[in-house]
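Student: compute the structure for the input listed below.
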Amino acid sequence: MALGYVALVLHAHLPFVRHPESDYVLEEEWLYEAITETYVPLLQVFEGLKRDGIDFKMTMSMTPPLVSMLRDPLLQERYDEHLAKLEELTEKEIEHNEHNGHIRYLAEYYATEFQKIRQTWESYDRDLVTAFKQFLDSNNLEIITCGATHGYMPLMKMYPQAVWAQIKVACEHYEENFGRPPKGIWLPECAYYEGVERMLADAGLRYFLTDGHGLLYGRPRPRFGSYAPIFTETGVAVFGRDHESSQQVWSSMVGYPGDPVYREFYKDLGWEAEYEYIKPYIMPNGQRKNIGIKYHKITARDGGLSEKALYDPYWAREKAAEHAGNFMYNREEQVEHLAAMMQRPPIVVSPYDAELFGHWWYEGPWFIDYLFRKSWYDQNRFEMTHLADYLRRHPTQQVCRPSQSSWGYKGFHEYWLNETNTWIYPHLHKAAERMIELSRREPADELEWRALNQAARELLLAQSSDWAFIMRTGTMVPYAVRRTRSHLLRLNKLYEDIKSEKIDSGWLEKVEKIDNIFPNINYRVYRPL
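Tutor: Here you go, the predicted structure:
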């Protein structure tokens, strides 16, 4: 009998980026890259595990913006075109490197991989949400929700209606897409503030995740630290992140992804190839970009890009298997030690961004595959579980109040509230006030009903924590600023048009087509609680 549990949790999220008004927007490729490098490879891993009789268990959030984009016909069509260009380029690379043996070998490898991706993509009729849902239905994958647009809840807590809208709209959207209400939620950025659990309970949610210190600083301090969930006074359970297992995977300096054998992320054919040759595959304005075809390995953690040696997926896969075995061994030792100390089965919760596996760490899906296989066959000290199964088996836990926390820099809120992004919050707060005011209205006709619902969409989209995060990281800042401003400006115009009873129907129709997330939203979700 197993001494304890290990729960792998992946957070699959991308901000809502969809631009039907433009033929090309670079940021749409965030989704296309994630499909190619993370979501389809994960599905292929799950399919292989099921095929081979391995009853794997994993928890995975799929946020409403991601689900909406994955099911959007326009983005599906554009991904088809994106993948076709990759396929075309790899065939061109095979011919171009006829006398360059290793590069040709890698080009042929990529051609085979892209072919497999297309086969998986088309086998599900381009609907990856249905693809993941089959593993939810078989109880291998526990899919949980998130905030409606990944809004940073502690920074909107002065407007409870805004927090409630993030939670309620997300739960309704989940049920529309998965045919059942969600059991759990990934709080955006694992950011918790005291009192949000009451809204989670009212929405029917059973559990959420926080960083380890969210439990360790709880009142009273949990007896088993972060190695057992706690129940809040509302009955909603809280799981805390385990830092030991997290660092082994997260850290590119001391963790697995920085191994010299693994693929180098920052050396890409889009920047390396001769300009005229690669021009048809980069941005329409001629600016270079990452293509996704990379021929080099990390080689040395402190080496420059010019010093990178050629990559070999065979040896990288061998290293992924080695690292999976090491991760398993460390969890065995950890669980055995904790079980002896606790006198009860511990649970080690290991949450990560899903895009780490495949996009940032190319070999990540192989690592997951080997981890489940090795854990299934090669050890008996822990059992892989997902969070819903664990709560079914262990319905009694200590009651305490978690501490305000996040999994961001320094563990609290400053990454989303600092000198780079503080300017957005007075505008977001004013917008929330206006939406709460609008929620009290009864629409005079269908046009006003549509305008009120669109105002709710615009506020939700403006509240995405991704924009503040990008402003802080310093990458793609103009886009994040533009998105924040555009949603706020649209909401303000809708507010003024509704109040003056002069709604611009043509403009409204245009905005509805651009920001078409949550087609069944009801603006009354913002009414005072």
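Student: contacts, neighbours, all on C-alpha from now
Tutor: Fine.
Student: mind listing what's buried in the longest helix along the chain?
Tutor: The single longest helix within the chain, with elements called by DSSP state H, is helix 313-342. For helix 313-342, burial by neighbour count (16 or more other CA atoms under 10 Å) applies to 313, 316-317, 319-321, 323-325, 327-329, 331-332, 334-336, 338-339.
Student: do the same with stretch 83-98
Tutor: 83, 86, 87, 89, 90, 91, 93, 94.
Student: isn't residue 145 right up against residue 181?
Tutor: No - counting by CA atoms under 8 Å, residue 145 stays clear of residue 181, with 9.4 Å between them.
Student: between the two, which contacts overlap?
Tutor: Counting by CA atoms under 8 Å, 6 or more residues apart in numbering, the shared contacts of residue 145 and residue 181 are 171, 174.
Student: ok, these two, which is more surrounded?
Tutor: Set residue 145 next to residue 181 and count neighbours by other CA atoms under 10 Å: residue 145 wins out with 28 against 18.
Student: so that one: helix, strand or coil?
Tutor: strand (DSSP: H, G, I helix; E, B strand; the rest coil).
Student: now swap in residue 443 and tell me
Tutor: With three-state DSSP as the criterion, residue 443 reads coil.
Student: how far away is the closest residue in space to it that isn't next to it in sequence from residue 347?
Tutor: Excluding its sequence neighbours, the residue lying closest to residue 443 (CA to CA, 6 or more residues apart in numbering) is residue 449, at 5.3 Å. Here the distance between residue 449 and residue 347 works out to 48 Å (CA to CA, to the nearest Å).
Student: go on, residue 522?
Tutor: 39 Å.
Student: ok, these two, which is more surrounded?
Tutor: residue 347 (27 against 18).
Student: contacting residues around that one?
Tutor: So residue 347 contacts 4, 5, 6, 7, 227, 228, 335 (CA under 8 Å, 6+ apart).
Student: so which elements touch the longest strand seen in the chain?
Tutor: The residue-count maximum for a strand in the chain (DSSP state E) belongs to strand 4-12. Using 3 or more CA pairs under 8 Å, 6 or more residues apart in numbering; DSSP states H and E, the elements in contact with strand 4-12 are strand 58-62, helix 313-342, strand 347-353, strand 382-384.
Student: another for comparison:
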Amino acid sequence: MSDEEGTFCLVLHSHLPWLAHHGTWPVGEEWLYQAWAHSYLPVVDLLRRFADEGRRDLLTLGVTPVLAAQLDDPYCLRAFHEWLGHWRLRAEHAGSLWRGRLADLAAVEYRAALAATEEFETRWRHGFSPVLRSLVDDDVVELLGGPATHPFQPLLDERVRSFALRTGLADTALRLDHRPAGIWAPECGYAPGMEATYAAEGVRRFLVDGPSLRGDTAAARTVGSSEVVCFGRDLEVTYRVWSPKAGYPGHAHYRDFHTWDHEVGLKPARVTGKHVEPADKAPYDPAAASATLRGHVDDFVDTVVTRLRTLRREHGRRGLVVAAYDTELFGHWWHEGPAWLEAVLRALPEAGVRVTTLRGALAAGHLGGPVELPASSWGSGKDWRVWDGEQVADMVEANTGLQRRLLALADAPHVRTSRDPVRDQAVTEALLALSSDWAFMVTKDSAADYARRRARQHTERFDRLAALSATDPARALAEAANLRELSHPFGHLDAR
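Tutor: Below is the predicted model of the structure:
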């Protein structure tokens, strides 16, 4: 593989909170099934095709334990299969209603639904883990793990933080027979000293946002006095695709994520313009989108090459660019995203860029000296305000109290030497309440009521189980069994 210009690492972060049995539309299971159909299936398909071509160390793929649990869950597998069938029926209905260019789009939707169903019924019928394991075993991807339910780690008590991380890494090892050496720290959240937790749990590398390294992301760096390594996201390159204000997916020719034909449940419009009302948006034109995509592929490759040449002039050696995105961007949020992703991964090596994983970047020598990292995240302001700001102060206070009660439950005398299903479920509910998603959704005013309800619901379930375990063990067992039907991502979780 050529590395004349330098090294490029693409990191994808795959995550959704626990959604099964917790609402459907507009927030809930529908969110999971849309991302599954439009992002996870096509991204895995392109990885499999690269694997068939003999490509190795292609990209670094983070999959959070709570998402993996849903993609393996028997209930979710059945429900997603039904969702795929409804997608085909919606496309058929659109074909009977839409005219002109939209009639062609309905036919494209129908074929996509059939292809997704066939892919799911053949390769995914036993869940995600067998599919992912083949990619990991063949070194097509480097796998990143993470804490069990994607909590914002800087706001966790050290014991809770360690337990959440240990539980998440153990879950990945059980599913894939592979314990990740690296993690995607949820929200890239970091507090000074967290590298000690990582080292204790066997984590050797993690991601931070570029400003945490004051923009010096041209090499990985050891953190403090530890041997744990951090990689910084290069925002100059990353933001060409997706930024708070601009990026490729907002181009007028691309399919509009927010505009629905609610009669058929499909998206018929192109972006058209930032300030154009949904009713006034132009019909989606796949040919125009495809032509725009080719230009954006060329632009991104040029951006990476230019950045690497600049780094080489500044540092006197080949540099490293790390671009990191949510996997759900590709297909779910940005309809054309998977096609762009495949084209970029093919074009960069042709432009003289080494494309590899974080592991591969270290093997290529992209490691600098130690660094002291500040408290940081990849959220607004690059600090903790999204998860610890005024809008969510009540949630932070509630989570702090929940952690105190969780630790009190853990420290309470307990006569049983075997596992206690009541305590196991109580701990599960506490971890689900501590998911970073709830505060993010409130701060960003994205289904904030749903997020507050979910956080409160799991906290109340924990408190109910904790109280019953001390006063009415028989009723506590029955309550825990009922809650396991709704929220049971980690069968191995042991409260002891």
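Student: what's the TM-score for these two chains?
Tutor: Once superposed, chain against chain, the TM-score is 0.94 (TM-score structural alignment, normalised by the length of the second structure); 491 aligned residues with a CA RMSD of 2.1 Å.
Student: hmm, back to that, give the aligned equivalent of the residue nearest to residue 443 of the first structure in the second structure.
Tutor: In the second structure, residue 449 of the first structure lines up with residue 420, judged by TM-score structural alignment.
Student: tell me the residues of the second structure aligned with the longest helix of the first structure.
Tutor: Going by TM-score structural alignment: helix 313-342 of the first structure matches residues 286-315.
Student: where do the helices of the stretch 301-450 of the second structure begin and end?
Tutor: 337-350, 358-363, 385-388, 393-411, 421-433, 436-443, 448-471 (DSSP state H, counting those that start in this stretch).
Student: just send those helices back as a markdown table, with mean neighbour count and distance to residue 241 of the second structure too.
Tutor: Shown next, in a markdown table, are the helices of the stretch 301-450 of the second structure (neighbours: other CA atoms under 10 Å; distance: least, CA to CA, whole Å):
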| stretch | mean neighbour count | distance to residue 241 of the second structure |
| --- | --- | --- |
| helix 337-350 | 18 | 10 |
| helix 358-363 | 20 | 20 |
| helix 385-388 | 22 | 22 |
| helix 393-411 | 16 | 32 |
| helix 421-433 | 25 | 31 |
| helix 436-443 | 22 | 21 |
| helix 448-471 | 18 | 26 |
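Student: out of those helices, flag the one nearest residue 193 of the second structure.
Tutor: Closest approach to residue 193 of the second structure among the helices of the stretch 301-450 of the second structure (CA to CA): helix 385-388, 18.7 Å.
Student: average offset of the closest one relative to the first structure?
Tutor: By mean CA distance after the TM-score superposition for the first structure, the fitted helix 385-388 of the second structure averages 1.3 Å away from its aligned residues in the first structure.
Student: tell me how far that helix is from the chain's mean position?
Tutor: 19 Å (CA atoms, centre = their mean, to the nearest Å).
Student: other SSEs contacting it?
Tutor: Looks like helix 385-388 of the second structure contacts helix 436-443 (3+ CA pairs under 8 Å, 6+ apart).
Student: which bit of the first structure covers the helix it packs on?
Tutor: Using TM-score structural alignment, helix 436-443 of the second structure pairs with 465-472 in the first structure.
Student: check the mean deviation of the matching stretch from the second structure.
Tutor: Counting by mean CA distance after the TM-score superposition for the first structure, stretch 465-472 of the first structure comes out at 1.0 Å.
Student: for the aligned residue in the second structure for residue 203 of the first structure, which non-adjacent residue is spatially closest?
Tutor: Counting by TM-score structural alignment, residue 203 of the first structure corresponds to residue 201 in the second structure. Residue nearest to residue 201 of the second structure in three dimensions, not counting chain neighbours: residue 166, with 6.5 Å by CA to CA, 6+ apart.
Student: OK, contacts around the one you found?
Tutor: So residue 166 of the second structure contacts 147, 148, 201 (CA under 8 Å, 6+ apart).
Student: can I assume the second one is in contact with residue 66?
Tutor: Yes - counting by CA under 8 Å, residue 66 is a contact partner of residue 148 of the second structure at 6.0 Å.
Student: who has more neighbours, those two?
Tutor: residue 148 (29 against 26).
Student: show me what the residue nearest to residue 201 of the second structure lines up with in the first structure.
Tutor: Checking TM-score structural alignment: residue 166 of the second structure goes with residue 168.
Student: and that match, what element?
Tutor: helix 160-178 (DSSP states H and E).
Student: same thing with residue 96 of the second structure?
Tutor: Counting by DSSP H and E, residue 96 of the second structure is part of helix 74-97.
Student: with adjacent residues omitted, what lies nearest to residue 151 of the first structure?
Tutor: residue 464 (4.6 Å).
Student: so residue 172 of the second structure versus residue 162 of the second structure, what's the distance?
Tutor: Distance from residue 172 of the second structure to residue 162 of the second structure, by CA to CA: 16 Å.
Student: who has more neighbours out of these two?
Tutor: residue 172 (25 against 19).
Student: doesn't residue 147 make contact with the more buried one?
Tutor: No - assessed by CA under 8 Å, residue 172 of the second structure is found out of contact with residue 147, at 10.1 Å.
Student: shared neighbours, these two?
Tutor: residue 65.
Student: so how far is residue 133 of the first structure from residue 43 of the first structure?
Tutor: 11 Å.
Student: equivalent analysis for residue 7 of the first structure, please.
Tutor: Counting by CA to CA, the gap from residue 7 of the first structure to residue 133 of the first structure is 19 Å.
Student: what's the counterpart of residue 426 of the first structure in the second structure?
Tutor: By TM-score structural alignment, residue 426 of the first structure lines up with residue 397.
Student: coming back round to it: go ahead and name everything in contact with the match of helix 436-443 of the second structure.
Tutor: Applying CA under 8 Å, 6+ apart, the set of residues contacting stretch 465-472 of the first structure is 15, 149-152, 188, 415-418, 420-421, 476-477, 480-481, 483-484.
Student: same question for stretch 424-437 of the first structure.
Tutor: Residues contacting stretch 424-437 of the first structure (CA under 8 Å, 6+ apart): 156, 159, 161-162, 455-456, 459, 462-463, 484, 488, 491-492, 495, 526-528.
Student: tell me which element the closest residue to residue 18 of the second structure other than its chain neighbours falls in.
Tutor: Excluding its sequence neighbours, the residue lying closest to residue 18 of the second structure (CA to CA, 6+ apart) is residue 66, at 6.3 Å. Element membership for residue 66 of the second structure (DSSP H and E) is helix 65-72.
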